[in-house]
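Asks: dropping a prediction and its sequence here:
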Amino acid sequence: MQGSANLNIMIKAARAAGRSLVKDFREVENLQVSAKGAGDFVSRADIAAERIVHEILSEARPNYGWVGEESTSHEGKDPTRRWIVDPLDGTTNYLHGLPHWAVSIALEHKGEIVSAVVFDPAKDELFMAEKGMGAFMNESRLRVSNRHRLIECLFATGLPFGGKSELPAVLRDLGRLLPATAGVRRSGAASLDLAYVAGGRYDGYWERGTKPWDIAAGILILREAGGFFDTITPEGDVLASGEIIAANGDVFESFAKLIRQA
């Protein structure tokens, strides 16, 4: 993919943060004897990765705003553009030594995501997209699946943990969806869930309780691969609402109907 200058900067930042995270990931297994020690270590790794991303992006585009999971948001001198960054999506996986996590970077312009990168360092898979230019994983163009029967489709979601209020709704979702589909997976990284729908590995994804940095990059990658997304409550704003439903065009309506049932 021949990307813009902004996309190339984003790729540089994601790869640099990924290298730092991979180096620290090798130490995580040695820290599992102490949950507190491992947790503190991963927190430092997360913050260090965000600092790397911030330094590279702000040096190249000092006037852009910033929204990051681990740092204070701020508006730039250019109020129309901002970076939306999750330096380590899948922190719990990382903490437990599971090699499924990503660096997610999106560029928003006038309220719309226009460039996106989701980098999975453990698998060396770089998902990327720009508005109107298609979506790619490394050198391969991404397209959503063409499955059109729910019973053949595999879906992804995020399951609430730690007593979060979304649990009853998600359990109801699962009760309706599991009998009607080929299954549901919970892999622990929203950015990769959306990228996997874009590449046809999953046929759809939904989740409640997301943050903008969880899904900002993924929604553009999905759209550019031919997918559809919306809020679970129709006509809302995906980034502001904290809820999302996404799928290929053939099953979106039937999938959404199941999830949206009262």
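Replies: Received the coordinates, thanks. Only a predicted model underlies this, so the values are computations on that prediction, with no experimental measurement involved.

Asks: going forward, measure contacts and count neighbours with C-alpha atoms only.
Replies: Fine.

Asks: what are the ranges of the strands in the stretch 1-150 of the chain?
Replies: If you assign secondary structure with DSSP state E, counting those that start in this stretch, the strands in the stretch 1-150 of the chain sit at 65-68, 81-89, 102-109, 112-120, 125-130, 134-137, 140-141.

Asks: want to compare, so here's the second one:
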Amino acid sequence: MQMAGFGGDLHIRKKGEIDLVTEIDFEVERMFRALVAERFPDHTVLAEEFSPPEDRGRIDEWSWVFDPVDGTTNFAHGLPIFCSSLALEHRGDPVVAAVYDPTRRELFTAERGVGAWLNGVPLRVSSAETLVDSLLCTGFPYTVHERARDLVDLFGEFLGRARAVRRLGSAALDMCYVAAARLDGFWEQRLNPWDISAGALIVAEAGGTVTNLDGGPFESRRGQVIASNGHVHDQMVETIRTWEASRSRNRTK
């Protein structure tokens, strides 16, 4: 369904100043909700388009966390970097995950304690040991206009330490690319559970490390993440701490 609408005459509307949604987002989510209701009537669905804001921090026994189109802005502009992202969570912890990129026909999957795969082939994170040898990635939230300077400053902090930094526009794919050793690390803040729950499991099962920005245990409801190959993880945490300390000093001047 995504590819049928990609590059065509889509009905697009704004959810916020720069946050877009298309008819494909709505239709795919409707279909998924109907499928879960039929097959798993006791499970809940936490998804981008129809879950009310008050449900975004909710944790249930079994919940399907779903983003019908992660990378909607790319999709709406005809840029082929987007995916569908799905995780089955048990009490807030992802146990099964799938991320599908229809433009490249790449299906990333993971099962807790078993492994992670790309089109059935096992995944393993990269072996880069220093930031200067690393290709990193990040994203900017839809509230970027409210704090653009802070985000650019942190981007610059990493840019000064890494081989290069990218911004692709799909958090789920960014994390899958860490799992596939295409990237060495990823960080972002002000996210939603459906942006990062599936990717977090895929990275972890590929041998990577996933935490909050402060290095503490990952919780998808907190909306922040560092995902890395593990070797450069502490260096990424330290980079963020350095930036936060500098920001605090500047605010007290």
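Replies: Looks like it arrived, so ask away. As the structure is a prediction and not an experimental result, all values here were calculated from the model.

Asks: could I get the strands of the stretch 1-150 of structure 1 in JSON lines, plus columns for mean neighbour count and distance to residue 175 of structure 1?
Replies: Conversion of the strands of the stretch 1-150 of structure 1 to JSON lines gives the following (neighbours: other CA atoms under 10 Å; distance: least, CA to CA, whole Å):
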{"stretch": "strand 65-68", "mean neighbour count": "20", "distance to residue 175 of structure 1": "34"}
{"stretch": "strand 81-89", "mean neighbour count": "28", "distance to residue 175 of structure 1": "27"}
{"stretch": "strand 102-109", "mean neighbour count": "27", "distance to residue 175 of structure 1": "29"}
{"stretch": "strand 112-120", "mean neighbour count": "26", "distance to residue 175 of structure 1": "31"}
{"stretch": "strand 125-130", "mean neighbour count": "25", "distance to residue 175 of structure 1": "32"}
{"stretch": "strand 134-137", "mean neighbour count": "23", "distance to residue 175 of structure 1": "33"}
{"stretch": "strand 140-141", "mean neighbour count": "14", "distance to residue 175 of structure 1": "35"}
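
Asks: closest to residue 161 of structure 1 out of those?
Replies: Within the strands of the stretch 1-150 of structure 1, the stretch nearest residue 161 of structure 1 is strand 81-89; the backing value is 15.7 Å (CA to CA).

Asks: structure 2: matching residues for the closest one?
Replies: Counting by TM-score structural alignment, strand 81-89 of structure 1 falls onto residues 62-70 of structure 2.

Asks: what about residue 182 of structure 2, which helix or strand?
Replies: Using DSSP states H and E, residue 182 of structure 2 sits in no helix or strand.

Asks: and the counterpart of it in structure 1, how far from residue 142 of structure 1?
Replies: When the structures are aligned by TM-score structural alignment, the residue of structure 1 matched to residue 182 of structure 2 is residue 201. Summarising the geometry, the distance separating residue 201 of structure 1 from residue 142 of structure 1, computed by CA to CA, to the nearest Å, is 10 Å.

Asks: who has more neighbours out of the two?
Replies: Here residue 201 of structure 1 and residue 142 are set side by side on neighbour count (other CA atoms under 10 Å), and the busier one is residue 142, at 25 against 18.

Asks: residues in contact with the aligned partner of the more buried one in structure 2?
Replies: Under the alignment (TM-score structural alignment), residue 142 of structure 1 pairs with residue 123 of structure 2. Applying CA atoms under 8 Å, 6 or more residues apart in numbering, we find residue 123 of structure 2 in contact with 115-117, 179-180, 206.
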